[in-house]
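Q: need a 3D model of the following:
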Amino acid sequence: MSDRVVPPTARRRRRPTKQGVVLSEELIVETALRLIEEHGADALSVRRLGHALGADPSSLYRYFRHTDDLMLAVADELIGRTLRIWRPTGDWRADLRDLGLRMHAGALAHPRAAVLSSHRVTGRGHEIQAVETILGVLRDAGFPDADAVRIYHAFVDQSLAFAALDSASTALPKPARDAEATVWRTTYAKLPPDTHPHIAATARHLVTDMPRSSYPAALDMLLSAAAARLAEIGD
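A: Sure thing, here's the model as predicted:
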């Protein structure tokens, strides 16, 4: 896509596409998300999207100025999917843990899209809602504004970093993933204690733990540090 801009009032398509559907921003984002998982970044081409939608590629400019605009909408949709299924309980630590785990799971459900979008700032509705919500959880818990922002920043960056890392691993072909997992058993677990005493001593734990994501453990460490900070503030 290019930087052609169609005024918002002219964006709605009133006629169905060749496949009998009426175009909308939501339909285009959903289709782009599906194509990204099938084809990677190359899916975000006007030709491929138009073909998948059964529409003239030029009609996409009624909704998005260029592919980066569409990519931001895809990123925002991933955030929205998490927010739609998350329900706060009033326990700030439990709520942030649940939200973080849901963000991570949502990324793994769409690994290629997550790798492409986890580093983006969209400025769109769902992202704005997420920022407002997380800051609200922290401020309501009693964190001063500066601490709330600092913890929010660490929480979101940690979630997005693990989303990108684990999504990249998930997006690998299964034989490659299996081969990497076996390295811990076939290489590390067989290193002798006289040359690698620490690896040898912990080998059984490495074999079971390393193939899994460390995000839940890292999230718990972050929340424990935040709880300790809150206790300091209350003293």
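Q: only C-alpha atoms for contact and neighbour calcs from this point on.
A: Fine.
Q: distance from the chain centre to the top helix by length along the chain, please.
A: Using DSSP state H, we find that the single longest helix of the chain is helix 145-170. On the basis of Cα atoms, centre = their mean, to the nearest Å, helix 145-170 sits 10 Å off its chain's mean C-alpha point.
Q: buried residues in the helix or strand that it is followed by?
A: Using DSSP states H and E, the helix or strand that follows helix 145-170 towards the C-terminus is helix 174-186. Under the neighbour-count criterion of 16 or more other Cα atoms under 10 Å, helix 174-186 has Ala181, Trp184 buried.
Q: could you also give me the structure for this second sequence? I'd like to compare it with the first:
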Amino acid sequence: MAGANRVPAERRRRRPTRGGVLLSADLIIDTAVRLSHEHGPEGLSVRRLGAALSCDPSAVYRYFHSTDDLHLAIADRLIGEAMRGFTPDDDWTAALRGMALRIRAVLLAHPRLAVLAASRVTRRENEFRAVETGIAILLRAGFGAAGAVRAYHLFIDTVLGHAALEAAALALPDARREADERAWTDAYQSCPDDTHPALAAVRHELHRMGGSAFEAALDVLLTGLRQVHASG
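A: Predicted coordinates for the structure are as follows:
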């Protein structure tokens, strides 16, 4: 998650729709987030937004230059949710852990938007604050400029990648997600020993593949960063 083209102020002012609703950038984003929960990524179309807001779809373009501009604003909104009220712990690894868990919680709360939020660089204020916070944690810990940037890159890509993967699974229909989870204690248990000897050797442990690896991956990452930090 990492200036944006700005819509002129006179085009950002609140305007009533034909249904009497006062249109604003925040209302459009709120509606887009709601529609994504109901309809998936296709809920972010300008046509569907116009219908939900009782306005001509072209009215959306008074607030956002394009659908991509809207997507970036939505991603930045989620970053803002994750960082709202966050006060870093004095211990830098605890601070990064706290930041990571907040990001994960927001992506899991918005599973159909998780890939959008994880894959884009919004170039907006919430992302600027988030990156500023992460880099500042590492600089205060004693990382040099290059080391802080490398460490933050590793941190944020690991967090976003694992959280988005977990959220994508959560967005699946229940039956598909449950079938995927059962695969480790069902389909994988029936692989023939002679053709899959490695799987046979660990068959009794494969159930572990069904859970989330997020916190374990975070532990590995933070342990590695502590070792890099200690080695100077």
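Q: can you pull the TM-score for these?
A: After superposition, the two chains reach a TM-score of 0.90 (TM-score structural alignment, normalised by the length of the second structure), with 227 aligned residues with a Cα RMSD of 2.0 Å.
Q: still on that earlier bit, the longest helix of the first structure - contacts with which helices or strands?
A: For helix 145-170 of the first structure, the contact count by 3 or more Cα pairs under 8 Å, 6 or more residues apart in numbering; DSSP states H and E identifies helix 92-109, helix 111-117, helix 125-141, helix 215-234 as packing neighbours.
Q: that one maps to which residues in the second structure?
A: Counting by TM-score structural alignment, helix 145-170 of the first structure pairs with residues 145-170 of the second structure.
Q: how far apart are that stretch and its match in the first structure?
A: When the first structure is overlaid, stretch 145-170 of the second structure sits 1.2 Å from its aligned residues on average, using mean Cα distance after the TM-score superposition for the first structure.
Q: pick the most deeply packed of the helices and strands packed on helix 145-170 of the first structure.
A: Between these, helix 111-117 has the highest mean count of neighbours, a mean of 24, where neighbours are mean count of other Cα atoms under 10 Å.
Q: could I get the helices and strands packed on helix 145-170 of the first structure in a markdown table, plus columns for distance to Ile199 of the first structure?
A: Below are those laid out as a markdown table (distance: least, Cα to Cα, whole Å):
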| stretch | distance to Ile199 of the first structure |
| --- | --- |
| helix 92-109 | 29 |
| helix 111-117 | 31 |
| helix 125-141 | 39 |
| helix 215-234 | 20 |
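Q: tell me which element the residue of the first structure most remote from its centre is part of?
A: Of all residues in the first structure, Asp194 has its C-alpha farthest from the mean position, at 42.6 Å, by Cα atoms, centre = their mean. Under DSSP H and E, no helix or strand contains Asp194 of the first structure.
Q: how far away is it from Ala200 of the first structure?
A: The gap separating Asp194 of the first structure from Ala200 of the first structure is 9 Å, by Cα to Cα, to the nearest Å.
Q: quick check: which element contains Cys55 of the second structure?
A: With elements delineated by DSSP H and E, Cys55 of the second structure resides in a region that no helix or strand encompasses.
Q: how about the contacts made by it?
A: Residues in contact with Cys55 of the second structure (Cα atoms under 8 Å, 6 or more residues apart in numbering) are Thr17, Arg18, Gly19.
Q: dump the residues you listed to TSV, plus secondary structure.
A: Compiled in TSV, these are given as follows (DSSP: H, G, I helix; E, B strand; the rest coil):
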residue	secondary structure
Thr17	coil
Arg18	coil
Gly19	coil
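Q: now rank those residues by neighbours and give me the top one.
A: Within those, Thr17 tops the neighbour count with 16 neighbours, counted by other Cα atoms under 10 Å.
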